[in-house]
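*Asks:* any chance you could fold what I've pasted below:
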Amino acid sequence: MIKWLRDKLDDFKRKGDPFKLDRIKICFMYLIFGFVWVYFSDRIVNRFVYNPSVRMLIHTYKGMVYVLFTASVLYYLISNLLRKVEQADQKLRVSEEKYKAVINQMQFGMALYEGASGEDIFKYRLVDSNHSYEILTGLKKEEIIGKYFFEIHEDVVPENLEKLIRTIKTGESTSYERFQKNTDFYYEVLASRPKENQLAIILNDITKSKQAEERLHYLSYHDQLTGLYNRRFFEDQLLQLNSPNYYPLFITMADINGLKLMNDSFGHAAGDIYIQKVAEVLREGFREKDIISRLGGDEFIILSPNTDAAEIKELIGRINERTKHEAVHKITLSVSFGYSVKCRAEESILDVLRKAEDYMYKKKLLVSAGIRGKTIYTVMAALHEKNPREEQHSLRVSELCEKMGTALGLQEDEVKELKTVGLLHDIGKVAIEEGILNKKGKLVEQEWAEIKKHPEIGYRILSSVNELSEMADYVLAHHERWDGNGYPKGLKGNEIPVQSRIIAIADAYDAMISERSYRQALPKEYAISELVKGAGTQFCREYVHVFIDKVVYDNAVSV
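*Replies:* Alright, predicted model coming up:
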């Protein structure tokens, strides 16, 4: 008996039965009470009752008392046990509900499949899944619950199917990645066997990491600004296409004309738009089989396999025609092309590349000067459109400079140059925000700092044209002061070019006598007094007197 009880206790302990003590208590109570009652009741009755009739009567009713008493005790103990079972069941239900709520709210998709012993995976049925599983797979729980695996997953890759079958057979966990087309989710599938004939599937959403990975891969082979291929991709393709299968292989170099001028005039944001426009024209002009890459800056390169010279000329001609109808800030697109071809394996691909580049630069030399000249006047037109007063101001300053040059006895070509530079002296303002140029109130410190940049911007614009490079120096210095307190370089006295000294006086005089966005025009007499006041500090004293005497008052000075 003791051995049996010990075995029972060990069995309960091994199973982890929460009610084992209660059941053992009932058994012990029944056993002990029965033993005590049977053993001691007979002895007590026999010892104290001597009448046989009374003793028989007691023995008759003693069994009934035993049954009633033990029934009451057992009723109490069993009722207490059942109450505990009910409480445990209630706790279990609450726990299961919490567990299901947690499972449903998890970001991991979860599904459980079950099958009979010896069945293959295709006969496993879905017994449960959570909300995240629905979201990731696009499969509604009520539509797939109870269905076979093959009914739910018809397009599993054979390699991944083998992994799942191995998990069912061996219990070894496995994983693989999958893209769900109908939901656009990438997820990692984690499969395990929690019990015999069960298959647990956990889906881990890896969409963001996959997209980031694809983005990095895309950027490693594409130019971020234009979306075209980059230098790395070009170099890879150049090696692959350097094969007789792709001969004749044309290499075309394309270089944007006047990009620096565009950046200096309208800012790098405008320059980026210019590059994007050119990229768009190249993409539309070349064929699908042509590989277009941006090498960097203003340079592009195109690989055209299995192409002849007539085709390349036609493509470039079509693109050149298209560029005439595309513009950024009214500056027409301009691209120089050069090409070369490889027809034989013994030719060096690097020599072909170099020939295409040399040809492109020859073309660029022929068109660049004219393009830059046109661009300068387009830039001036853009400035005048921004601020119509600037056009009249530039014309008046140009006329005053011409008169001043004549008054100083300069050569005819010097006077013409002075007139031109007077017209272009504020070209750098094209890069200044329109709101600052036309502001009616007083400029704040930051706005004034922006305005003071225009001589340097004007210098960069004009210096890009060889014919105007000398004038660029005059524009750069037209806000220098005689006492060295001007900008941008702080030049002093005779360090300031003669032309810049003249522009400074004419510019200041016209600014005072003309209407501005922030004030009315000032009287001529006031402007003259300000010039006199600034002679020797802001302006060259000698030139101030000449300007007042020979330009402002002497009507005999003729142009």
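
*Asks:* going forward, measure contacts and count neighbours with C-alpha atoms only.
*Replies:* Will do.

*Asks:* packing partners for the host helix or strand of F337?
*Replies:* Assigned by DSSP states H and E, F337 belongs to strand 335-342. With contacts defined as 3 or more CA pairs under 8 Å, 6 or more residues apart in numbering; DSSP states H and E, the packing partners of strand 335-342 are strand 249-256, helix 309-323, helix 349-386.

*Asks:* now with 7 Å?
*Replies:* strand 249-256, helix 349-386 (3 or more CA pairs under 7 Å, 6 or more residues apart in numbering; DSSP states H and E).

*Asks:* longest helix in the protein, by residue count?
*Replies:* helix 52-105 (DSSP state H).

*Asks:* next, the structure of the following sequence, for comparison with the previous one:
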Amino acid sequence: MPRQKNTCETSLISVTQLSDFMNYVPGAMYQYRVTPSGNGVFDFASEGISDIFGCKAEEAMMDQQVVLDAIHPDDLDDVFSVTFQVAKEGGLWDARFRVNHPEYGLIWVQGYSRAESLEDGSVRFHGHFRDVSEEESIKQTAIHYQEQTARNNRLLESIFDHMPAGLWLVKPDGSIPMSNRWFQENYQVDRMQQSVCQEGDRDAFESEETIVREEEITFSDGEVHTVRSVKVPLKDDADRITGLLGIGMDITDYKQIEEALHLEKEMFRTTLMSLGDGVIATDNKGRVTLMNRMAEKLTGFRMDEATGEFFDKVFYIINEHTREKCDSLVYKILKTGENSEMEKDKLLKNKYGKEIPVEDSAAPIRSIDGGVKGAVIVFRDHTVEKERIRQIEYLSFHDQLTDLYNRRFLEEELNRLNTERNFPLSVLILDVNGLKLLNDAFGHAKGDELLRKVAKTIRQQCRADDIIARVGGDEFTIVLPKTDPQEVEIIVERISEGLKQFNVGGLPITASFGFETKFREEEPTEHILRKAEEKMYRQKIADKQKIAYQAVETIMQTFFDSFPNEEEHAERVGLYAEMIGTEMGVDRLRIQELKTAGLVHDIGKVALPLEMMVKADRLSEDEREEIERHPEVGYNILNAVNQYGNLSEIVLAHHEKWDGSGYPKGLKKQEIPLEARIIAVAEAYETMTTKQAYREAMPEEDALAVLQKESGRQFDPEVVAHFLSIREP
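*Replies:* From the prediction side, this is the model:
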């Protein structure tokens, strides 16, 4: 009996010890039996099963469902599949699955068991569950890292191979174990070929420093490209160079763009510096960043002085009239972003205090996104232009010859003065006598002199408030505010007396006057002007012939006083003409006209320059053409007097020739007035037989022979025949 007791005690101790062992083993020990009908039951479960599935051992052994419910639904079928496969085929059951633990959340569980077939056809699994969540996390992290590393490697390989630049590794022996596609395609080298940039490689190996340089390399397209190469030494842990990383970028297009930009910049700079206008640029704060040479000249500031200074200090503008400082265009543009121009009447006060009229315009400098980054101001010295405008404005209201007002200004002033306070308002019109005659006789320069003297006289005799205007070639109009007719007559008398103090070309200066006075605003100003003009013309018509006659006589006397030999020549021509006319039986009245025509036939020479009249050398072609105008000038002078009408026609034609080769009209034979044909013979004979400045006198018989020879060509044969009968014994 004692022996049996000891055996039982030993058995009980062993069972207890085994149970403690199973409960203290990490994880959960279990026996799971699958019946022939396919049902499952936990025959045993250690207390550790609560750490795995969140249920007690007793609950698991009573109902396997509490364990099955804890297994993740997505993994349950796999667990059953492995279980039934091992139950059928035997072997080791090995499964890793997820469990939704009520306390710990989702955990990973690893199960191991070995199947035992029982006599009743059941299969019992003896196994162990353990929590492998930490191990799974490490495993998943490792897998993720490997996958990420693989992706990064593929990305780096893709970047390396598709880089739009060359990448390569160079060993110390010069071989290239690695290079990307760009390098291989453009540098035409295989992976193991020598580097095409050996010089840069050697420098980098020797200096152990990064080398950056631009190289000219012929690419596979046969063209020379500019490449910016970078050689970076690679070192090991012992600081020894193990190779080089080469980076090459084709910058050919960049260099071309850089060159184009440089040329454009230089062209812009050259253009800017050579502009006749001043140019100043500022930043967005209004500080000067650039100015050209003209801007330096006008402002007085050098570029280095002005840079960084505020615009207003360099470009100081004042109002010409108020003398106050003007607001700057720059700050307005920086604020509004809109183009602007400076108002007129502004002066630039430069560094040295000189005031220069300027005109300018300004515009914003914009960035690529449209923001205002500064302003540029273009300006010019307006001095010459302003003076020109002033002159234009002056000339628009003034007569250029006399410096009096013109018709435009007169009309505006008449409208302005047409008010009650200026009545009586008188208008005096003055027309200079003999201007055309003077122009014909002495040239337009003398006519201009006449007009200027008339203008001067009118100014001297009129008041400061009177408006004096030259409204036509020889016509002047004077507007006299607050002037009645009696006062106008006094002014007319003063002007007439003043004109008597002058003469032009020996001719006295006279004028015809007419005036009218306006007493009421209702009277049309045009009516007053018209009545004044009518009165002036009535006086001019009444005096015209008398004045013209006196002028012609004066011109003739002036001509003879200046050239006494011309008077002697004229008298002899008149005498010969009278003789020929008498011989030809011309009536006594025409004989007198012939004699007078002989006296005045060269009156047109009064318009010739003195040097031409006394020239001893042969005349030039231009001088001859000028002299050949004297018949027309003489005609214009004489035609101004009615009683000299016939004489003017004789004078005009006295150089015409019988065969039509004369001047000025080219008349021939009977088309030429008889008196002119007679004068032509008489003048030719007198000229040939008289000593001239350029030759001696011709013997009479020689002169008569010339007349005989030219008879029927230059001269009328009948006139020559009658003259020869007179002169020949």
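
*Asks:* sorry, back to before: contact partners of the strand holding F337 of structure 1?
*Replies:* Strand 335-342 of structure 1 has contacts (CA atoms under 7 Å, 6 or more residues apart in numbering) with 247-257, 352, 355-357, 359-360, 363-364.

*Asks:* hmm, back to that, the helices and strands packed on strand 335-342 of structure 1: which one's closest to A310 of structure 1?
*Replies:* Among those, strand 249-256 comes nearest to A310 of structure 1, with 11.3 Å by CA to CA.

*Asks:* in structure 2, which residues correspond to that closest one?
*Replies:* The alignment of strand 249-256 of structure 1 onto structure 2 (TM-score structural alignment) spans residues 425-432.

*Asks:* mean deviation, the matching stretch versus structure 1?
*Replies:* For stretch 425-432 of structure 2, the mean deviation from structure 1 after alignment is 1.6 Å (mean CA distance after the TM-score superposition for structure 1).

*Asks:* that stretch: which residues count as buried?
*Replies:* If you call a residue buried by 16 or more other CA atoms under 10 Å, then stretch 425-432 of structure 2 has these buried ones: 425-432.

*Asks:* coming back round to it: relative to structure 2, which residues correspond to the strand holding F337 of structure 1?
*Replies:* Taking TM-score structural alignment, strand 335-342 of structure 1 hits residues 511-518 over in structure 2.

*Asks:* how many other residues sit next to F33 of structure 1?
*Replies:* 16 (other CA atoms under 10 Å).

*Asks:* quick revisit: quick one, which of the helices and strands packed on strand 335-342 of structure 1 is packed in tightest?
*Replies:* Greatest average neighbour count among these goes to strand 249-256 (a mean of 25), per mean count of other CA atoms under 10 Å.

*Asks:* ok, then the element right after that one?
*Replies:* helix 259-266.

*Asks:* ok, then the element right after that next one?
*Replies:* Past helix 259-266 of structure 1, the next helix or strand by DSSP H and E is helix 268-285.

*Asks:* and the strands in the stretch 101-250 of structure 1, which stretches?
*Replies:* 109-114, 125-129, 174-180, 185-192, 198-205, 249-256 (DSSP state E, counting those that start in this stretch).

*Asks:* any chance of those strands in a markdown table, with distance to I302 of structure 1 too?
*Replies:* Output for the strands of the stretch 101-250 of structure 1, formatted as a markdown table (distance: least, CA to CA, whole Å):
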| stretch | distance to I302 of structure 1 |
| --- | --- |
| strand 109-114 | 47 |
| strand 125-129 | 53 |
| strand 174-180 | 34 |
| strand 185-192 | 35 |
| strand 198-205 | 40 |
| strand 249-256 | 5 |
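
*Asks:* looking at those, which is nearest to K15 of structure 1?
*Replies:* Closest among the strands of the stretch 101-250 of structure 1, using CA to CA: strand 198-205, at 22.2 Å.

*Asks:* quick one: buried residues of the closest one?
*Replies:* 198-205.

*Asks:* what do you get for stretch 477-497 of structure 1?
*Replies:* 477-484, 486-488, 490-493, 496-497.

*Asks:* in which helix or strand would I find R14 of structure 1?
*Replies:* Per DSSP H and E, R14 of structure 1 falls inside helix 2-15.

*Asks:* does anything pack onto that helix? Which helices or strands?
*Replies:* Under the contact definition 3+ CA pairs under 7 Å, 6+ apart, helix 2-15 of structure 1 sits against no other helix or strand.

*Asks:* mind listing what's buried in that helix?
*Replies:* Here helix 2-15 of structure 1 shows F12 as buried, counting by 16+ other CA under 10 Å.

*Asks:* next SSE after it?
*Replies:* helix 20-48.

*Asks:* now the residue nearest to the spatial centre of structure 2. Nearest residue, chain neighbours left out?
*Replies:* Note on structure 2: the residue nearest the mean C-alpha position is V378, at 10.4 Å, using CA atoms, centre = their mean. Residue nearest to V378 of structure 2 in three dimensions, not counting chain neighbours: V279, with 4.6 Å by CA to CA, 6 or more residues apart in numbering.

*Asks:* map the one you found across to structure 1 for me.
*Replies:* So, by TM-score structural alignment, V279 of structure 2 is matched to M110.
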